[in-house]
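Q: next one to model:
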Amino acid sequence: MVAVGATLSAPNSGATVARRATERPGDVISATAYTPRLVAGVPMSARAWRITYVSRTATGDPTRVTGSVIVPDEPWNGEGARPLLGFAVGTQGLADRCAASRQLRLGTEYEAPVIAQAIQRGWAVAVTDYPGLGTPGDHTYVVHQANGRAVLDSMRAARRLPAADIAAHGPAAIYGFSEGGGAAGGAIELQPTYAPDIPLKGAFVGAAPSDFRAVLDHVDGTPLVFLAGYAAVGFEQAYPGIGFDRYLTPLGRRMLDKVRDTCIVDAIALGPTQPHDLDAYFTADPFSIPSIRRRLAQNSLGHTAPQTAVLVGGGTNDEVIPHAVVKKLYRDYCRLGVNAHFRAVPLTEHLSGGALISPAAMRFLAARFAGERLPRAADC
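A: Just a heads-up that it's a prediction; the model follows:
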């Protein structure tokens, strides 16, 4: 990189970010070493760096994102180069303190046990914090066009971090569940055109919010309706002027002010104390507003074929992402000719489904890294 060039305004924040004229997506701006923890007081057998790196917004503008690069302490003893896993975390929250890089350092990251499975296999892991978690502006919650880019660029950054010693052209895969499933789906659909330099061996897309209409209907009338507020914040950040703020009730405005300062545990605790119906917060159905409907459609999944094998899955009793939505994404990928596979975890809700499916998802990716043959699924 060369001397400092122009400055750019960060959307919805009023902040300016110094840019370098030759910065590319994935360039590392800064890196600080830290010890990643499985839980408080229990370090992983790995070294890590909190990085700031260059990415692109949902509309293609340069931005900066934070994240982590985690490398096992043990040398890689497998064939070829050490694999790299792009890990897209599930919903963390909207406040900066919720960022995965911070929680991994403190030992409070609920997906640390899943990340540890990858570390135990000897893989390096790139974990994006997503735009707006640790950087100016709101978090682009479930905006797959933004978060998918952040995942891919975190993988580029991991390869460009000299201390991590990750091969520039080594094998790579992507893993994500919940919001992370949406980010993973966005990443693999974007990869052929946005990041052809990161050919993928495989991907796991778990419980992805791939159909916003169905997900909204599923949480309406429940304590999880606050997730509509999370999404409104995220889409307003990604697409300034989209219109969510014009259709908020007074209660809706107060609710958004509250959830902006929550991590997911805080928001879940808040949910039962608030009205459960969407119309308490919005004066109109968001899908009746053309500007909102168009952007939601642009961030749905299953319309572009990933160029990698994909495992899709989730829990059958998921209270956040309807199982029918997960199954539909699988069928959409099959329709597009993708070598897609499906795994359901019976009788599980969202959180337990994510935990219980993770060993199978890791085995699927390990087989892809090993080059094992993958016949097409009989129903795909």
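
Q: use CA for all of it now, contacts and neighbours both
A: Will do.

Q: now the helices for this protein?
A: 100-106, 112-120, 144-160, 179-194, 212-219, 226-238, 250-259, 264-270, 290-298, 323-335, 350-369 (DSSP state H).

Q: surely Ala305 and Asn339 touch.
A: No: look at Ala305 against Asn339 with Cα atoms under 8 Å: they stay out of range, at 9.8 Å.

Q: now list whatever residues contact both of the two.
A: Common contact partners of Ala305 and Asn339 (Cα atoms under 8 Å, 6 or more residues apart in numbering): Tyr333.

Q: now show me the structure for the sequence below, then we'll compare the two:
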Amino acid sequence: MKFVFGRAQGHRLGLRAGATVLALLVLAVPAAGQAAADPVREPGTVVADKALPVAAEIGGAATGSRQLTYWTEGPTGAPALSTGAVYLPKGTAPAGGWPVVSWAHGTNGVGDDCAPSHGFDVTSLTRDYVSAWLTQGYAVVASDFVGLGTEGVHAYLHGRSEGRAVIDMVRAARKVTPELSPRWVAVGHSQGGHAAMFAAHEATRYAPELDYRGAVATGTPANLELLFPLGGPGFPNLGLNGLTAFAGYVIAGLQVARPDLPIDEYLTPRGRELVETAKSMCFLPLHKYAAPIGVGELFSRPLGDERIRSALRDYLAVPTTGYDRPVFIGQGLRDQTVPFPLSTKLAADMQLAGQPVTYRSYDAFHGSSVFEALPDTTAFVRSLFGTA
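A: From the prediction side, this is the model:
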């Protein structure tokens, strides 16, 4: 494993919670095992193929863009539909087809209006980043994840279903796009970094017909299953950007994935109202709406009992073993949304378990870290495809 820290290694990072978070994380326990799904619909089967909405286009670097609706696995393990976009580079595909980057997006929200391939929040950041891969000769496929643009509420940060949506997006795209190679990598940032880690963990076992090469995850919200059980009345403000909004999304997703869990019993009236609002409000307006509300105001009782702990492990915990292809984890040292101790501990646990992980840190904030890492991730992905 390679640990390389950026120029701000010895600087004050302005993360008031950093030391506290790191101290809490040393109490980590192994993630619980996950049961295999038994879908009745073939994962990756395309049920709709149509032109991509203009608002979801990413600009001049792409051609042949389209929106697919396809079968994958939902958060309860049942078959579910997801939508996603396919972007092709300009020019003629090489022998064997375009190598594929399966891009996993960051936090948009959990309601249908927040789906990227339907045109929500395809920002200049997204356009520039996806275009950077297209101009290098990679096709980019981009799942919305189950519940974003399809039936139900999206189970935000439900690792298993998000990871499988990333994998099945490659399957679906190849069924209708003959120019695509079976060779592919998973690339994700923020929420998408979490999804990319889950895709990486099971890609070769779940989709052995594809030629999975490795994964890139930046700004990855790992080890949250260790933090959420500390929540309860009076939980302090940790100074993390958007924490209350993120908590609302996770609780809404937990309601979807674990309908047997009486999570409402742990919420105050204000907490229940915020969670219901989160189900339809996309991230930027929810962030503004939730800014005056402390996380401690959401809960009427602590989340530390074993029933909730177990549910959160199953829902959130990024595996630290079982990777059979290289993984690159990148992190901004100035990140106040996903503080660096979270991903640093993930990488350290993987290294201790003998996993093929490379960790790099950057003098960057959450959003900028994905671009600061791009020279390194570009070289890393080229090495995976043997074109370095």
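
Q: quick one: TM-score?
A: Superposed pair, TM-score by TM-score structural alignment, normalised by the length of structure 1: 0.83. Supporting alignment: 342 aligned residues with a Cα RMSD of 2.5 Å.

Q: one step back: mean neighbour count and distance to Thr91 of structure 1 added to the helices of structure 1, as TSV?
A: Below are the helices of structure 1 laid out as TSV (neighbours: other Cα atoms under 10 Å; distance: least, Cα to Cα, whole Å):
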stretch	mean neighbour count	distance to Thr91 of structure 1
helix 100-106	24	10
helix 112-120	19	13
helix 144-160	29	12
helix 179-194	26	5
helix 212-219	18	15
helix 226-238	24	10
helix 250-259	16	13
helix 264-270	16	7
helix 290-298	16	18
helix 323-335	20	17
helix 350-369	19	11
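
Q: between those helices, which one is nearest to Leu8 of structure 1?
A: The closest of those to Leu8 of structure 1 is helix 226-238. By Cα to Cα, the value is 15.2 Å.

Q: and Pro240 of structure 1, how far is that from Arg149 of structure 1?
A: According to Cα to Cα, to the nearest Å, Pro240 of structure 1 stands 18 Å off from Arg149 of structure 1.

Q: on that earlier part again, let me have the helices of structure 1 in TSV, extended by distance to Leu133 of structure 1.
A: Below are the helices of structure 1 laid out as TSV (distance: least, Cα to Cα, whole Å):
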stretch	distance to Leu133 of structure 1
helix 100-106	8
helix 112-120	18
helix 144-160	11
helix 179-194	14
helix 212-219	22
helix 226-238	11
helix 250-259	14
helix 264-270	13
helix 290-298	21
helix 323-335	27
helix 350-369	22
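
Q: for Gly5 of structure 1, find the nearest of the ones you listed.
A: helix 144-160 (20.6 Å).

Q: pull up the aligned stretch in structure 2 for the closest one.
A: The alignment of helix 144-160 of structure 1 onto structure 2 (TM-score structural alignment) spans residues 159-175.

Q: starting at the chain centroid, how far to that stretch?
A: 13 Å (Cα atoms, centre = their mean, to the nearest Å).

Q: how far away is the aligned residue in structure 1 for Gly367 of structure 2 from Ser358 of structure 1?
A: Here Gly367 of structure 2 is matched to Leu351 in structure 1, going by TM-score structural alignment. Note on Leu351 of structure 1: its distance to Ser358 of structure 1, by Cα to Cα, is 11 Å.

Q: how about Tyr194 of structure 1?
A: 27 Å.

Q: and the nearest residue to Glu179 of structure 2 once chain neighbours are set aside, what does it touch?
A: Spatial nearest neighbour of Glu179 of structure 2, chain neighbours left out: Gly97 (4.9 Å); criterion: Cα to Cα, 6 or more residues apart in numbering. Gly97 of structure 2 makes contact with Pro178, Glu179, Leu180, Ser181, according to Cα under 8 Å, 6+ apart.

Q: so who does the spatially closest residue to Gly242 of structure 2 that is not a sequence neighbour touch?
A: Closest residue to Gly242 of structure 2 apart from its sequence neighbours, by Cα to Cα, 6+ apart: His287 at 5.7 Å. When contacts are counted by Cα under 8 Å, 6+ apart, His287 of structure 2 touches Gly242, Thr244, Ala245.

Q: could you rerun that using 10 Å?
A: Residues near His287 of structure 2 by Cα atoms under 10 Å, 6 or more residues apart in numbering: Asn241, Gly242, Leu243, Thr244, Ala245, Phe246, Ala278, Met281.
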